[in-house]
Every structure is written in C-alpha cells, then in structure tokens.
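Enquirer: need a structure here:
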Amino acid sequence: MPDVERERDPAAERTETHETALLGPAQIRALADRLGIRPTKQWGQNFVIDKGTVRRIVRTADVGTGDVVLEVGPGLGSLTLGLLPQVRRVTAVEIDPALATQLPRTVTEHAPELAARLEVVHTDALRVTALPDPQPTALVANLPYNVAVPVVLHLLATVPTLRSVLVMVQLEVAERLAAAPGSRVYGVPSVKAAWYADVTGAGRIGRNVFWPAPNVDSGLVRMVRRDPPEVSASREQVFAVVDAAFAQRRKTLRAALAGWAGSAALAEAHLRAAGVDPRARGEVLTVGDFARIAEAAGQRQSSTP
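Expert: Okay, here's the model as predicted:
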C-alpha cells in the first residue's frame, strides 16, 4: 500500500508542546543555583520537580482555552509552564522579587511562543485587592503550606470571577478544607470554604515530588464556586458565629456562643430561633446552619426596642 500522510492530531501536538516546556529536577536546581536562590521556610517555598505531578495538577484543574488562571507562588515556573499551553492566560502572583523577575525570562527561554500569555504580579497574595484584566476564572496553585487557607479564602472573597479552584496544600489542610459536618477534622476552614464553593478532595501527593522535600505529604483540593446561603446576614456576621463556635470545640453551642451573643441565654434564644439544638456542637452544623444562626441573631436584635 502506498504511504499515506498521517492526519495531524492537535491533541498530540499540544501534549508534545506541554512535555517540552516542563522543567525537570536538574533544570530546576540549575536555575535556582544560577539565581542564587535557596528555598525559604518564611515563604513556604517547596518547588515541584516532578513533571508527572505538574501534568496531574493541570489535568485535574480541568482548565481550557477560555480560562484565565490565577497562579499564586509560581516559584521557578514548573506549574506555570504546564498551564500556559492549555489556557488563555496565566496571572502569576509572586512575593519573592527574584522569582517574580525571573519567571517571564524562564517562560521566554523554554516556551517563547507562550510568553505573551503570562502576566506576573509582584505582591503578597494576601494583599491582593485587584488584578489586571482579563479577570481570572480559575485559581490553580501549589500554595505555601503556612498561608494556604488564608490565601484561598482571601482570593475567593476578593476575586468574584473565580469559578473554580484547584490547589495543592499540606495533606492535613486539604482534609480540613474538604471535611463534611461530623468529621473529626471538620472546622473553621471547612465551613468558610463551603460558604463560597462545593469542596472536594482530589487526591494525595507524595513529598518526594518537591525540592526541598517537606516533612509531610500534600493533597489536592478542588472547589467549584456556588452561591452562598440565602440569608440576610453578611458573610462577616456568619463567619463571626463560625469562629466563636469552634473556639471552644468541646462546649455545646449554647456555651460556646455565649460570648458572641452576650450571654448563654441569648445564645440559646438565637439558636432556637434558627432551628438549631443549643446542646449541639459546632462540628455537626452545616454552613447553612451557621448562616441561619447569624440571621436569627440579627433579626432578634433589630426587633429589640
């Protein structure tokens, strides 16, 4: 049979581009040496050196050509290079000035055709109040362990265009974020994350995919944005109830919320008005339950002469 030219496979071509753009362990260490960079505990720097893990994160994030990805803590660019071929744009927020300066150079060196898709913002993610257009639709990041929960909650509150989140965090933190009511690890992060999104665990990551290797494993957490509970109470009012309920986990809600409400008797009145058993503990309540408690408190206070 005569030779027939094979039909081009765009998916295969994208995969090949993806492969050639990724950084391996030797490249990452060489780049760090060239820049005189040593990972610091202060900024929770553990760089991903495994290409398979990068591919797994990108695949699990389920982002596409219409997405603008917000990446926090891009470091030396391992995940950035994995994301750029798949999406419309990556806005990378980096606190380390040396890394923020180097990232565009790394992308230009390893994937020059994708350099225009990258925007680097040199700032602390916890100080972000506005981001350049186009606005991010997805957060995909390997987050520093020491600030993972505050960063996620801050960005969900600050960047309303975020529709999805896929972050790699310390395994214990991942389990807490995705915990359901009644779980042993259910707590403040679980409830506050649930205010914004449906949260699920998306897999475990071993410690040897990082340089330097941390002392614990990591976990992937996926969040899909949804509307918060429909109550008249504000997010701040609901979160105040959540904080008070878990400040003393062993106590009943009647006792734990006494300081927040003004007295145990007032706490019980708010709880009963919300349809919540005052003898229950915070770890069995849903985010909707906490929202109703805050709403009931507000309604009772406004009706008091």
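Enquirer: only C-alpha atoms for contact and neighbour calcs from this point on.
Expert: OK.
Enquirer: What residues of stretch 228-248 count as buried?
Expert: 229, 233, 235, 237-239, 241-246 (16 or more other CA atoms under 10 Å).
Enquirer: Hmm, I typed the wrong one, I wanted stretch 210-224.
Expert: The neighbour-count check on stretch 210-224 (16+ other CA under 10 Å) flags 210-212, 214, 217-224 as buried.
Enquirer: So which bits of stretch 141-155 are buried?
Expert: Neighbour-count burial for stretch 141-155 flags 141-145, 148-149, 151-155 (criterion: 16+ other CA under 10 Å).
Enquirer: Turn those into JSON lines, including secondary structure and distance to residue 123.
Expert: Shown next, in JSON lines, are those (DSSP: H, G, I helix; E, B strand; the rest coil; distance: CA to CA, whole Å):
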{"residue": "141", "secondary structure": "strand", "distance to residue 123": "15"}
{"residue": "142", "secondary structure": "strand", "distance to residue 123": "16"}
{"residue": "143", "secondary structure": "coil", "distance to residue 123": "15"}
{"residue": "144", "secondary structure": "coil", "distance to residue 123": "14"}
{"residue": "145", "secondary structure": "helix", "distance to residue 123": "18"}
{"residue": "148", "secondary structure": "helix", "distance to residue 123": "16"}
{"residue": "149", "secondary structure": "helix", "distance to residue 123": "18"}
{"residue": "151", "secondary structure": "helix", "distance to residue 123": "13"}
{"residue": "152", "secondary structure": "helix", "distance to residue 123": "15"}
{"residue": "153", "secondary structure": "helix", "distance to residue 123": "17"}
{"residue": "154", "secondary structure": "helix", "distance to residue 123": "14"}
{"residue": "155", "secondary structure": "helix", "distance to residue 123": "13"}
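Enquirer: In TSV, list those residues along with distance to residue 81.
Expert: Shown next, in TSV, are the buried residues of stretch 141-155 (distance: CA to CA, whole Å):
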residue	distance to residue 81
141	12
142	13
143	16
144	19
145	22
148	22
149	25
151	22
152	22
153	25
154	25
155	22
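Enquirer: Closest one to residue 114 out of these, please.
Expert: Lowest distance from residue 114 to those (CA to CA) belongs to residue 141, with 18.8 Å.
Enquirer: Quick one: residues in contact with the lengthiest helix in the chain.
Expert: If you go by DSSP state H, the chain has its longest helix at helix 287-303. Residues from elsewhere that reach helix 287-303 (CA atoms under 8 Å, 6 or more residues apart in numbering): 191-192, 194-195, 229, 231-233, 237-238, 241-242, 261, 270-271, 273-274, 276.
Enquirer: Let's see this one next, to set against the first:
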Amino acid sequence: MVVEVGPGLGSLTLALLPAARRLYAVEIDPRLAARLPATVAGHAPQHADRLRVLAADALRIGADAFAEPPTALVANLPYNVAVPVLLHLLSQLPTLAHGLIMVQQEVADRLTAGPGSRTYGVPSAKLAWYAAARSAGSVGRSVFWPVPNVDSGLVAFTRHDPPAMPAAPAPPDEAAPGAGAPGATVSREAVFAVVDAAFAQRRKTLRAALGRWAGSPPRAEQLLRSAGVNPSARGESLTIAEFARIAAAAR
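Expert: Model prediction:
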C-alpha cells in the first residue's frame, strides 16, 4: 500500500499505479483531487480501481484516513513543507516501512547527513529517530517545466526501531537520579526537545546550548556527564542515540 503526497496532475500517480496494489493519493487542492480519478480513468483505466484519493492536508492527516495500513511513501514532496510532511507521516503512520521521496537537493543533503557533517542538523537527527536514510540520486532542474531555480535529490529511507534504552551507565557520583536504570524509556517528544535545543545555538557547546532546556548550564553538564556525553561537544557531533541518552538522563 503506497502513499503519494501532492499528486498534482497525476504524472507520478500514473507511473505508480501498475506497481501498487493500492495507492492513496493525498492532495490538499480540492480541484486537483477531484480531477485525478478522471485522469487515471483516461490514461490507465485498467488500474483505476487501485486509486484512492484523499482530499486532505498531509500535515494533518492521520492513520484513520486510510482504510488499509500504508507501507510505503513515494512522493515528490512540496519543497516548502517537505521535512514537516515527512516527519509527520512517519509519526502518524507507524506501518510506513520504507519510502522514496524527491525533495530540494539542499533538503536531501540535510536529511541524509550523518553526525559530524556540516549539513547535519535537526532534520537529520529527527529522521534518524525513525529510519535509516540514504541519498538515492539527484535530479537536474532541466527535467521540469517550468524549470525551477534549484536541483532536486532523491532520498530513500527504511524504518527502524528507535534507539534502545538504557545506555551505558555513568559513574555513580555523576549519575542523575534514574539515569541508566534498566528498562528506562524516553519519549520521542522528549528526545526531539533536546535536539531542538542543541541546534538552536549550533556553534555553542552542549553545556551552553542545553542550559535553558536543563534549567542551567551546570545542570546541563550534570545530565550530559550522566548520559556519557562530553559537555564540550556540539550537537552536530551527536547521534540520535546520544540525544536519547541525554533525554533519558533528565527523567
């Protein structure tokens, strides 16, 4: 079961239908949503029964909108909302196991960047919570009409489980209460709050960047040491598992 976001005039839709048992096309524009079934009936009538059009905002849609659990996302995501749409769908549709999306090349670079890269940031870390992502190629601007001012990139992802807890325990004299306790869990919201705080002041050390989130720089340093993270490090060097350890230390 495939989800396509922003089918527009249906070019990608027509290419996907032969390979999909069911295709859910999520279109926010009611005029385009109303037109899509006729386009498919005219160009691929043998596959028309596979199409389900959802006239909805992809940033608001939930699992209850789908009669069957979707397992794949294949879409040319609107450039201005690509990251929020992707993260929203991964959070709301836990059955999404994999996907291939086209986004602006700059966004593709950020989504697939790893720790230590200058393009690694909030999108990279948050996507890593849900899935392993990789670059699947680039698309030149000349293949589009009208020709955009940017190149595009393909991003492939495969869902995995969130980082396991707990992490390696810190020394007893540095551990915060409950940190590293067997069976400890941490919510996605808590981890993403740490990610947001760490990158809000990207060039600062984690001790300084997380000061407001933790209540004070000294408290931030305590939690970082408890989580086994160097307080002098910067957010761009941390894996999503390390962000999760920091969030767990604050429980």
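Enquirer: Send over the TM-score of the superposed chains.
Expert: Here the TM-score for the pair of chains, by TM-score structural alignment, normalised by the length of the second structure, is 0.91; 231 aligned residues with a CA RMSD of 0.6 Å.
Enquirer: Tell me where the stretch 151-251 of the second structure has helices.
Expert: Ranges of helices in the stretch 151-251 of the second structure, per DSSP state H, counting those that start in this stretch, are 188-200, 206-209, 211-214, 217-226, 240-249.
Enquirer: so which of these gets nearest residue 106 of the second structure?
Expert: Using CA to CA as the measure, helix 188-200 is the one of these that comes nearest residue 106 of the second structure, at 17.7 Å.
Enquirer: neighbouring contacts of that closest one?
Expert: For helix 188-200 of the second structure, contacts defined as CA under 8 Å, 6+ apart pick out 121-122, 125-126, 206, 209-210, 213, 234-236, 243-244, 246-247.
Enquirer: and the equivalent of residue 245 of the second structure over in the first structure, how many neighbours?
Expert: Residue correspondence to the first structure (TM-score structural alignment): residue 245 of the second structure is matched to residue 292. A total of 23 residues lie near residue 292 of the first structure under the criterion other CA atoms under 10 Å.
Enquirer: ditto for residue 30 of the first structure
Expert: 11.
Enquirer: Now it: which helix or strand?
Expert: Here residue 30 of the first structure sits within helix 25-35, counting by DSSP states H and E.
Enquirer: okay, that helix sits on what stretch of the second structure?
Expert: Using TM-score structural alignment, helix 25-35 of the first structure finds no match anywhere in the second structure.
Enquirer: got it, and stretch 209-220 of the first structure?
Expert: With TM-score structural alignment as the criterion, stretch 209-220 of the first structure aligns to 143-154.
Enquirer: check contacts around residue 277 of the first structure.
Expert: residue 271.
Enquirer: Can you find the partner of it in the second structure?
Expert: So, by TM-score structural alignment, residue 277 of the first structure is matched to residue 230.
Enquirer: Repeat that for residue 197 of the first structure.
Expert: In the second structure, residue 197 of the first structure lands on residue 131 (TM-score structural alignment).
Enquirer: That match against residue 155, yeah?
Expert: No: assessed by CA atoms under 8 Å, residue 131 of the second structure is found out of contact with residue 155, at 11.5 Å.
Enquirer: so who does the spatially closest residue to residue 232 of the second structure that is not a sequence neighbour touch?
Expert: Counting by CA to CA, 6 or more residues apart in numbering, residue 205 is the residue found nearest to residue 232 of the second structure once chain neighbours are left out, at 5.1 Å. Taking CA under 8 Å, 6+ apart, we find residue 205 of the second structure in contact with 231-235.
Enquirer: which of the residues you listed does the first structure keep?
Expert: Contacts conserved in the first structure for the contacts of residue 205 of the second structure, counting by both residues aligned by TM-score structural alignment, their matches' CA atoms under 8 Å: 231-235.
Enquirer: Going by distance to residue 71 of the second structure, which of the residues you listed wins?
Expert: residue 235 (32.0 Å).
Enquirer: Same question for residue 132 of the second structure, what's its three-state structure.
Expert: When classified by DSSP: H, G, I helix; E, B strand; the rest coil, residue 132 of the second structure comes out as strand.
Enquirer: Test my guess that it contacts residue 159.
Expert: Yes: at 6.3 Å, residue 132 of the second structure and residue 159 qualify as touching, with contact defined as CA under 8 Å.
Enquirer: All the helices of the stretch 1-150 of the first structure, residue numbers only.
Expert: Along the stretch 1-150 of the first structure, counting by DSSP H, counting those that start in this stretch, helices occupy 10-21, 25-35, 51-61, 78-83, 97-110, 148-158.
Enquirer: Return the set of buried residues in the first one.
Expert: The reference is to helix 10-21 of the first structure. So for helix 10-21 of the first structure, counting by 16+ other CA under 10 Å, buried means 18, 21.
Enquirer: rewinding a little: now do the end-to-end distance for the match of stretch 209-220 of the first structure.
Expert: Start-to-end span of stretch 143-154 of the second structure (CA to CA, to the nearest Å) is 14 Å.
Enquirer: Quick check: chain neighbours aside, which residue is closest to the counterpart of residue 96 of the second structure in the first structure?
Expert: Applying TM-score structural alignment, one finds that residue 96 of the second structure aligns to residue 162 in the first structure. Nearest non-adjacent residue to residue 162 of the first structure, counting by CA to CA, 6+ apart: residue 137, 4.3 Å away.
Enquirer: do you know how far the corresponding residue of the second structure for the one you found is from residue 185 of the second structure?
Expert: By TM-score structural alignment, residue 137 of the first structure lines up with residue 71 in the second structure. According to CA to CA, residue 71 of the second structure and residue 185 of the second structure sit 26 Å apart.
Enquirer: again with residue 12 of the second structure
Expert: For residue 12 of the second structure relative to residue 185 of the second structure (CA to CA), the value is 40 Å.
Enquirer: aligned partner of residue 30 of the second structure in the first structure?
Expert: Using TM-score structural alignment, residue 30 of the second structure pairs with residue 97 in the first structure.
Enquirer: With residue 3 of the second structure instead?
Expert: Checking TM-score structural alignment: residue 3 of the second structure goes with residue 70.
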